[in-house]
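> Provided below for reference: sequence and predicted model.
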Amino acid sequence: MKNLIFTLIIFVAAVGCTEQASRHEPQGEKVLLISFDGFRYDYLDKTETPNFDELVETGVISEGLIPIFPSKTFPNHYAIATGLYPENNGFVGNNMYDPEMDSRFAIRNREAVENPDWYQGEPIWNTVEKAGKNAGTMFWVGSEAPIQDMRPTFWKKYDESMGDSARIDSVVKWMTLNNEKEIDLATLYFHFVDTQGHRFGPDSPELVEAVERADDLVGYLMNRLDESELIETTNLMIVSDHGMSSVSRDRIVVLDDIINPEELDMIAYSPVIMANVSEGGKLDEIYQSLKENEEHYKVYLKDEIPDRYHLKDHPRIPELTIVADPGYTINTREVFETRPEYPSGGAHGFDNQEKEMHALFLAVGPDIKNGYKMKAFENVHLYELMTHLLSIEPAQNDGSIDSVSVMLN
């Protein structure tokens, strides 16, 4: 009798596992990943957004998408693409120095941006291509470099002047070629929400106009997907890389009041200063001065960086990291005196646990629940989610499908 009961328990458990697996068996054929840079988690509450609202009603929205630290554009877009934290994919900031390469990276340095040596890990478009499927990237961090000596089937060099609707039209065309180059994964990127957030701040009328422009684009996108008969086969994810905080001249930290800035070799700038000590400078003395005057910022030696930042175990992390408190700007007296309007508007890069740094996540499609709101989650899990939806084997990553499977049918 005991053996019979045990056998029945095993059978029921096996059936349950089978049902669970089949329940999450992807039905969609394609994934479309869209980023509105700098779109904070709560921006949909700032104005009427009928097109976003329709997706919320028929899909899944989270309480926020938690960025990796630093909450900057390049590190977060590449974390989404690879499912890796900065110390594992090498992207530790918008500006970096690699001592092994003896070279600096800056996001506006085209030679650096297109150099694959800066990019570690495997981006989703490479995973797709390795699985025998096709990918098309309309502007995504890393997609302009031949990482692992590979390119997606279609890719575009970043061109900020390219029209919004033209970007959508190009991607829809790639998704409907009806030949061997038709793509299974597509990415889209739009910068204008972040631009207005920086210039005018997250509570400005100009930011509201940018949110409304994004809503109009979502309406246009859904019409194009419907016309092209992609609605029933495409899982759509709308994300952002980070949020935005208001900054002002009233909340500044002047480095010269604490140390001699000339003793620092600055690599990254406010709100997260990354620096090495210049030749002749004394690390211990500089650190102690910063630590003793630690107000409106936190200072860390490399081995003191909090584990939750997933940042310290990489050679691109310099000797000192100084993190400004939310809304504060830390810089030299010279910068403040020569730029009387600085800082103003908005900024990001702050601690990724701060709610104002959290971004938008919204998904809809044949494998996504209807009208479901989920808890905030880290963006590194999106890589696993995309590989699951495309039924392909993921590369090594720091994410987990279990962290996001609650959104699946």
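Thanks, I have it. Numbering: from 1, shown residues only.
> please count neighbours and contacts with C-alpha atoms only from this point.
Will do.
> tell me where the stretch 101-250 of the chain has helices.
Remark: helices assigned in the stretch 101-250 of the chain by DSSP state H, counting those that start in this stretch are 110-113, 124-130, 164-175, 192-200, 205-227.
> so which of these gets nearest R23?
helix 124-130 (23.1 Å; C-alpha to C-alpha).
> what comes up buried for that closest one?
For helix 124-130, the neighbour count (16 or more other C-alpha atoms under 10 Å) marks I124, W125, N126, T127, V128, E129 as buried.
> same question, stretch 88-103
For stretch 88-103, by 16+ other C-alpha under 10 Å, it's N88, N89, G90, F91, V92, G93, N94, N95, M96, Y97, D98.
> okay, one more to line up with it:
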Amino acid sequence: MKKSFLHIIVLAFIIPSFSAFSQDSLQLKVEGRKNSKSQQKKPYVILISADGFRYDYAEKYNAIHLKEMAKKGVQASSMTPSFPSVTFPNHYTIVTGLYPSHHGLVNNSFYDVQRNQTYSMGNRDRVRDGSWYGGTPLWVLAEEQQLMSASMFWVGSEADIKKTRPSYYYNFNDKMPVNDRLQAVKEWLNQPEETRPHFITFY
């Protein structure tokens, strides 16, 4: 009897955990969007973030695929991060072209005197509130031109910025395996031309 009771307790704990994971792992899609005919002919851009990947890691650890991409493509000699050089301000700077002092995300967590509120990367309500984000991220610019976009966990992509979200996106879930994230990108690129995203951000 005690053993059966223990099984019930364990199941009661596991099932909600799987439920929470599956809910955060669901793709979110803005219905009714299509690429315009002219945009269907445009090239594809996938912006990939390897957060914390130091400039010399590819050489140091012989990342052969990254080195091959650099050899065949274009490689910057250096990059100056925005200040502070932490995840949220820098990632949002990359997609807006603005300094943190101009786009509003001045740290991963900060207090706003005018709002009398704190923004924090761990507060999902704040992260999904578009009023915290200034500037125009690239996916908003793309969607305004009838070019569909998609985002896998990029900073700001969960929020309604200028009343626009990427056509396809996921709410952040650090439990989602990298292979599952890659599979989602592959599925986006296998969409019909009308609904295939041409600009993808990947974290």
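Perfect, thanks for sending it. Note that this is a predicted model, so its numbers are computed, not measured.
> please state their TM-score.
The TM-score (TM-score structural alignment, normalised by the length of structure 2) is 0.77; 163 aligned residues with a C-alpha RMSD of 1.4 Å.
> hang on, the earlier thing: okay if I get the buried residues of helix 124-130 of structure 1 as a markdown table plus distance to V171 of structure 1?
What follows is these, written out as a markdown table (distance: C-alpha to C-alpha, whole Å):
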| residue | distance to V171 of structure 1 |
| --- | --- |
| I124 | 17 |
| W125 | 14 |
| N126 | 18 |
| T127 | 19 |
| V128 | 16 |
| E129 | 17 |
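> centroid residue for structure 2?
Residue closest to the mean C-alpha point of structure 2, counted by C-alpha atoms, centre = their mean, is W154 at 1.8 Å.
> map it across to structure 1 for me.
Matched across to structure 1, W154 of structure 2 falls on W140, judged by TM-score structural alignment.
> farthest-separated two in the buried residues of stretch 88-103 of structure 1?
Longest span within those, C-alpha to C-alpha: N88 and N95, 16.7 Å.
> and the counterpart of A186 of structure 1 in structure 2, how many neighbours?
Matched to structure 2 by TM-score structural alignment, A186 of structure 1 sits across from I200. Burial measure for I200 of structure 2: 24 neighbouring residues, criterion other C-alpha atoms under 10 Å.
> same check, this time on N171 of structure 2
There are 21 residues near N171 of structure 2, going by other C-alpha under 10 Å.
> go ahead and confirm it touches V155.
No: using C-alpha atoms under 8 Å, N171 of structure 2 makes no contact with V155, being 10.2 Å away.
> which residues are in contact with the lengthiest helix in structure 2?
If you go by DSSP state H, structure 2 has its longest helix at helix 2-24. The contact list for helix 2-24 of structure 2, computed with C-alpha atoms under 8 Å, 6 or more residues apart in numbering, reads Y170, N171, F172, N173, K175.
> give me the buried subset of the residues you listed.
Y170, N171, F172.
> just give me the match in structure 2 for D265 of structure 1.
Using TM-score structural alignment, D265 of structure 1 pairs with nothing in structure 2.
> for D265 of structure 1, what is the enclosing helix or strand?
Here D265 of structure 1, judged by DSSP states H and E, is contained in strand 264-268.
> which other helices and strands contact that strand?
strand 95-98, strand 272-277 (3 or more C-alpha pairs under 8 Å, 6 or more residues apart in numbering; DSSP states H and E).
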